[in-house]
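1. Attaching a predicted model along with its sequence, questions to come.
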Amino acid sequence: MIDSFDGLDPANSEDTDSSRTGGDPTPSHESTAPDHSRIQTIALDRPEARNALTVDGLESLAATIESQSTGTDSPAVIYLHGRGPAFCAGADLTAVADLDGDRDAAREFARLGQRVARAIETCPSIVVAGIDGPAMGGGLELALACDVRVGTPASTYGEPGVTFGLFGAWGGTARLPKLVGQGNALEFALSGRTVDAEEARRMGLISRIEDEPREVVASIAEHPGETLAVLKRRLRDDSTQAEQERREADAFGDLVAAHADEIESVLE
C-alpha cells in the first residue's frame, strides 16, 4: 500500500547550486506501509526539485510521522530517504520568498519544519536517514533529527543559507553542536561550505558510510521493537530542545524580514 501526498509546484530550494527546477506538481513524499510492522519506508518524492520541502509537504510529512506516535502498531524502524539525485535540498525557497518578509509568517514556517523534526525525535520508531546525494539546509536538519544517519559515498552535506542571509531554523542550531561539537558546528555553519561523506563521518554528521543504507535499517529492525523504543526514549531525553527551537524560530523570522530582497534575488 502506498500513501501519496500532494506537494506544491516544484521550485527553488536551499541547495542554491543546482536545485532550481520546474515541472509539474508531484507528491512531496510517499509512505509505504510497514513490512509486518517492522520497517516503514518514507520517500521524499520531488526529485525534479531535489526533494525541496514546501508548506504542504512539511505538513503531510509531519502528519505521517506523528501518526506513528498514536497507533498501537508502530513499526520498529522508519527508513527516510529521497527519490532521485538528492536526499533533500531543504526548504523550497519560493515558499520562503512568498513570505514576503513577514516576520510572523516566517516564524510559523520555521515552526512547521521544527514540528517535522520533533516528530522524528519523539515517535517511538527508530528513524534512519539514508542519505544519497545532497542533504542541504533544512534537508540536513531533518537528517540531524533522525536517530541514525547513514550516507552513501556520493552524499554531501551543507548549510548554504548563510550565503544569502539566512540559517537553518528547523532545530539545527540546537542539534548540530550536540553531534559535532561547538567548534565544528560554528565553522561549518558560518562558512556555508559543503562537505563530502568522509568528512561528514569524521565530524559526526553521519554515523556510517554504506553503499546501501537499507542494510543498516534491516539490522536494527531485527531487535525487539519495544526495546528499541525504550532505548530511544532514554537516549533522547532532553528538556532544553523546545526552548532552543522557540528562540531559533524567532530569529529566523527576524532574518526573513531583514533579508527579503536578498532571498528574492536568489530566485532571479
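-> Here it is on my side, so go on. Because the structure is a prediction, the values reported are computed rather than measured. Numbers count the residues shown, from 1 in each chain.

2. Every contact and neighbour count from this point should use C-alpha atoms.
-> OK.

3. Would you agree residue 31 is in contact with residue 40?
-> Yes - assessed by Cα atoms under 8 Å, residue 31 is found in contact with residue 40 at 7.3 Å.

4. any idea how far residue 232 lies from residue 30?
-> Residue 232 is 25 Å from residue 30, where distance means Cα to Cα, to the nearest Å.

5. For the two, work out which one has more neighbours and name it.
-> Per other Cα atoms under 10 Å, whichever of residue 232 and residue 30 has more neighbours is residue 30, with 22 against 19.

6. For the strand or helix carrying the more buried one, enumerate the helices and strands it packs against.
-> Residue 30 belongs to strand 27-35 when assigned by DSSP states H and E. Contact here means 3 or more Cα pairs under 8 Å, 6 or more residues apart in numbering; DSSP states H and E; on that basis strand 27-35 packs against strand 2-6, strand 39-44, helix 55-70.

7. I would like the residues contacting it, please.
-> 1-8, 40-46, 51, 53, 57, 61, 64, 75 (Cα atoms under 8 Å, 6 or more residues apart in numbering).

8. ok, now with 7 Å
-> Contact with strand 27-35 is made by 1-7, 40-46, 57, 75, as judged by Cα atoms under 7 Å, 6 or more residues apart in numbering.

9. Among the residues you listed, name the buried ones.
-> Neighbour counting over the contacts of strand 27-35 (16 or more other Cα atoms under 10 Å) leaves 4-7, 40-46, 57, 75 as the buried ones.

10. quick one, helices of the stretch 1-150 of the chain?
-> With DSSP state H, counting those that start in this stretch as the criterion, the stretch 1-150 of the chain has helices at 55-70, 93-97, 103-122, 138-145.

11. from the middle of its chain, how far away would the longest one be?
-> The gap between the average C-alpha position of helix 103-122 and the chain average comes to 11 Å, counting by Cα atoms, centre = their mean, to the nearest Å.

12. before we go on, here's another structure to hold up against the first:
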Amino acid sequence: MGDAVVTVRTSKRERIRTIELANPDRRNAVTPGDLTRLESAISHAERTGDPVVYLAGAGAAFCAGADLETVVSLSDPAGFARHGARVARRIDESDPVVVAGIDGPARGGGVELALACDLRIATPEATFAESGVLHGLFGAWGGTVRLPRIVGEGNALDLSLSGRTIDAQHAHRIGLVSRITDDPFDVAIDLAERPADALRGIKRRVRDRSDVDAQERAEAELFARLHDRHGETISR
C-alpha cells in the first residue's frame, strides 16, 4: 500500500493555507509519510507568513487516525509515536493560527491532530472517538497530554478508557469543539481578516506552557509496550 497524499492548496484571496488530508477511500488514515508531509506543509506555511492554516479531510471523514495496516507492521512503535507527537507539537507551536475543519469522523490520531490545532470547528455531522483502547493501545500523539488539558481529566478519562464515539453537540459541551457550523472554513476566513501579528501574539501567549518532552517520551514508551503486546490483534 502506498502512502496517501497530503495536498496543500493556498487561497490567494483570504491569506489562508489549506492543508487537506487526501485519502478518502481510507477515511484519510495517516501513514508515516503523511505525517512527514503534514509537518512540511505546516513549516512551509510558517516560512511564507500565512497567518491562518485550515486543516481538513477529503471526502466524508476528517481523519481515521493512524493507518491500521501501518500500525500492525511497525518495527519501531515508539518511533512512530514520537513522530506523530512531534508533528502534533509542530502544529501546536507553529506561528499560524491552525483551524481544524472537522466534517465526519475523527478517530484516534485524527482527534489528536485536531487537539493540536488552535480551533476545532465541527459540522453537525462530525463525530469523535479516542478509539485506541479498542485495539489495546491509546492516543500516543500527545493525546494524553492535550485531551485532559482541553476537556478536563474526567472527560478525558471517559473518552480514552471507553473508546466511545460522541457527536458534535457532545464534543461542544465538553469543550473538545470550539464551534459547530455548516461551513468551518468561514471561521478561517473570519480569522484571516484580523491583523496577523495580533493572531500570532495571542497564540504564543495562550500556548506558553511548560515543557512536555517528558510526557511525550512516556507516551511513546508505553505505546511501544502495548503495541508489542496487542499488535497482532489490531487489524481484526
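-> In hand now; what should we look at? Source: prediction; values computed, not measured.

13. ok so, going back, for the helices and strands packed on strand 27-35 of structure 1, which one sits closest to residue 79 of structure 1?
-> Nearest to residue 79 of structure 1, of all these, is strand 39-44, at 4.7 Å by Cα to Cα.

14. For burial, what's the neighbour tally of the alignment partner in structure 2 of residue 256 of structure 1?
-> In structure 2, the residue matched to residue 256 of structure 1 (TM-score structural alignment) is residue 227. Counted with other Cα under 10 Å, residues neighbouring residue 227 of structure 2 total 24.

15. Can you name the helix or strand that residue 227 of structure 2 falls in?
-> helix 213-230.

16. what does that helix rub up against?
-> 77-78, 81-82, 85, 136-138, 140, 142.

17. before we move on, back to that, quick check: which of the helices of the stretch 1-150 of structure 1 is buried the most?
-> Across the helices of the stretch 1-150 of structure 1, averaging neighbours per residue (mean count of other Cα atoms under 10 Å) puts helix 138-145 on top, at a mean of 27.

18. Just give me the mean distance for it relative to structure 2.
-> When structure 2 is overlaid, helix 138-145 of structure 1 sits 0.3 Å from its aligned residues on average, using mean Cα distance after the TM-score superposition for structure 1.

19. which residues sit against that helix?
-> With Cα under 7 Å, 6+ apart, helix 138-145 of structure 1 has contacts from 88-91, 117, 120-121, 129, 149, 157, 168, 170-172, 175.

20. so where in structure 2 does it end up aligned?
-> Alignment of helix 138-145 of structure 1 against structure 2: residues 109-116, by TM-score structural alignment.

21. just how off-centre is the matching stretch within its chain?
-> A distance of 2 Å separates the centroid of the chain from that of stretch 109-116 of structure 2, by Cα atoms, centre = their mean.

22. same deal with stretch 225-236 of structure 2?
-> 22 Å.

23. Enumerate the positions of it that are buried.
-> Buried, per 16+ other Cα under 10 Å, within stretch 225-236 of structure 2: 226-227, 231, 234.

24. same question, stretch 162-171 of structure 1
-> Those would be 164, 166-171, for stretch 162-171 of structure 1 by 16+ other Cα under 10 Å.

25. start and end residues in structure 2 for that stretch, please.
-> Going by TM-score structural alignment: stretch 162-171 of structure 1 matches residues 133-142.

26. Next, work out how far apart the nearest residue to residue 125 of structure 2 once chain neighbours are set aside and residue 18 of structure 2 are.
-> Excluding the flanking residues, the one nearest residue 125 of structure 2 by Cα to Cα, 6 or more residues apart in numbering is residue 104, at 5.3 Å. Relative to residue 18 of structure 2, residue 104 of structure 2 is positioned 18 Å away (Cα to Cα).

27. same deal with residue 130 of structure 2?
-> Applying Cα to Cα, the value for residue 130 of structure 2 to residue 18 of structure 2 is 25 Å.

28. Which residues are in contact with residue 72 of structure 2?
-> Shown in contact with residue 72 of structure 2 (Cα under 7 Å, 6+ apart): 231-232, 234-235.

29. number of nearby residues for residue 47 of structure 1?
-> When neighbours are defined as other Cα under 10 Å, residue 47 of structure 1 has 23 of them.

30. residue in structure 2 matching it?
-> With TM-score structural alignment as the criterion, residue 47 of structure 1 pairs with residue 24.

31. can you pull the contacts of that match?
-> With Cα under 7 Å, 6+ apart, residue 24 of structure 2 has these contacts: 58-59.

32. Could you find the counterpart of residue 193 of structure 2 in structure 1?
-> The alignment partner of residue 193 of structure 2 in structure 1, by TM-score structural alignment, is residue 222.

33. Can you tell me the centre-most residue of structure 2?
-> Nearest to the centroid of the C-alpha atoms of structure 2, with distances taken as Cα atoms, centre = their mean, sits residue 113, at 0.9 Å.

34. nearest residue to the equivalent of residue 177 of structure 2 over in structure 1 other than its sequence neighbours?
-> Mapped onto structure 1 by TM-score structural alignment, residue 177 of structure 2 lines up with residue 206. Distance criterion Cα to Cα, 6+ apart; nearest residue to residue 206 of structure 1, sequence neighbours excluded, is residue 149 at 4.9 Å.

35. pretty sure that neighbour is in contact with residue 130, am I right?
-> Yes - counting by Cα atoms under 7 Å, residue 149 of structure 1 touches residue 130, with 6.4 Å between them.

36. higher neighbour count, the two?
-> residue 130 (29 against 23).

37. who's in contact with the more buried one?
-> The contact partners of residue 130 of structure 1, taken as Cα under 7 Å, 6+ apart, are 79-81, 149-151, 213.

38. how about the strands in the stretch 101-250 of structure 1?
-> Secondary structure of the stretch 101-250 of structure 1 (DSSP state E, counting those that start in this stretch): strands located at 126-131, 134-136, 148-151, 156-158, 194-196, 208-209.
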